[in-house]
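Asks: Quick check, what structure comes out for this input:
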Amino acid sequence: MQLVITPDGLVRCVYDEAIDLSQLGAVDIRRGSHVEPNAAGQWTADLSPVEGPVLGPFPTRRLALEAEIAWLGEHWLTATNR
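Replies: Reported below is the predicted structural model:
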């Protein structure tokens, strides 16, 4: 689990239950995407909640989740304008 601490003391991360985030202070959890099946039974990761693209389709939910996490880590987690 990667934690990014901003100069003003805010902590950002892609949520995981690896650590108890409440130990760091007040927690504000927001949705980063919607991973859903499509009509063909494939999976997409819609990153519109963080102004991102729709990824996929993927043959499995696991692949869609992995793509979601990779995109959030590369494009959202360390973004300086958030």
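Asks: CA atoms for contacts and neighbours, from now on please.
Replies: Noted.
Asks: And the strands in this protein?
Replies: Here the chain has its strands, by DSSP state E, at 3-5, 11-13, 34-37, 43-46, 54-58.
Asks: before we go on, could you also do this sequence so I can check it against the first one:
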Amino acid sequence: MDETLEIVVGRSGTVRMVYDEAFDGRCLGHPSIRRGSEVEPTADGQWTADLSRVGGPRLGPFSFRSEALAAEVTWLRRHWLVRDDSVFPSHPTPGDSL
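Replies: Okay, here's the model as predicted:
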């Protein structure tokens, strides 16, 4: 997995990044952290990453949870992080996803 932290600032001033404990997002203000996907085991012991919360696919199955997590981050960086910020309101309302 690429360890580069990417931060995108949209036209409305909304800051978006894939969460990483190595960076304290509070230094940019009051963060709103929301789950973008779910990495869960399947009935047969495999792993999937469900990105439907951000309009993405279900990835997998993977043999290891770490593989599902890596695929999740890769997808988020390639497809969600760079998306036009007009899709995501700068002031989310209850029930909004990521």
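Asks: Make TSV from the strands of structure 1 and add distance to A64 of structure 1 and mean neighbour count to it.
Replies: Shown next, in TSV, are the strands of structure 1 (distance: least, CA to CA, whole Å; neighbours: other CA atoms under 10 Å):
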stretch	distance to A64 of structure 1	mean neighbour count
strand 3-5	22	13
strand 11-13	19	16
strand 34-37	7	17
strand 43-46	6	24
strand 54-58	6	17
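Asks: In structure 1, which residue range corresponds to stretch 60-80 of structure 2?
Replies: Counting by TM-score structural alignment, stretch 60-80 of structure 2 pairs with residues 56-76 of structure 1.
Asks: now do the same end-to-end measure for that stretch.
Replies: Stretch 56-76 of structure 1 has an end-to-end distance of 18 Å (criterion: CA to CA, to the nearest Å).
Asks: if we can go back for a sec, and the strands of structure 1 as TSV, adding distance to T80 of structure 1?
Replies: Formatted as TSV, the strands of structure 1 follow (distance: least, CA to CA, whole Å):
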stretch	distance to T80 of structure 1
strand 3-5	11
strand 11-13	11
strand 34-37	23
strand 43-46	21
strand 54-58	22
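Asks: Since that was my last question, I'll sign off now.
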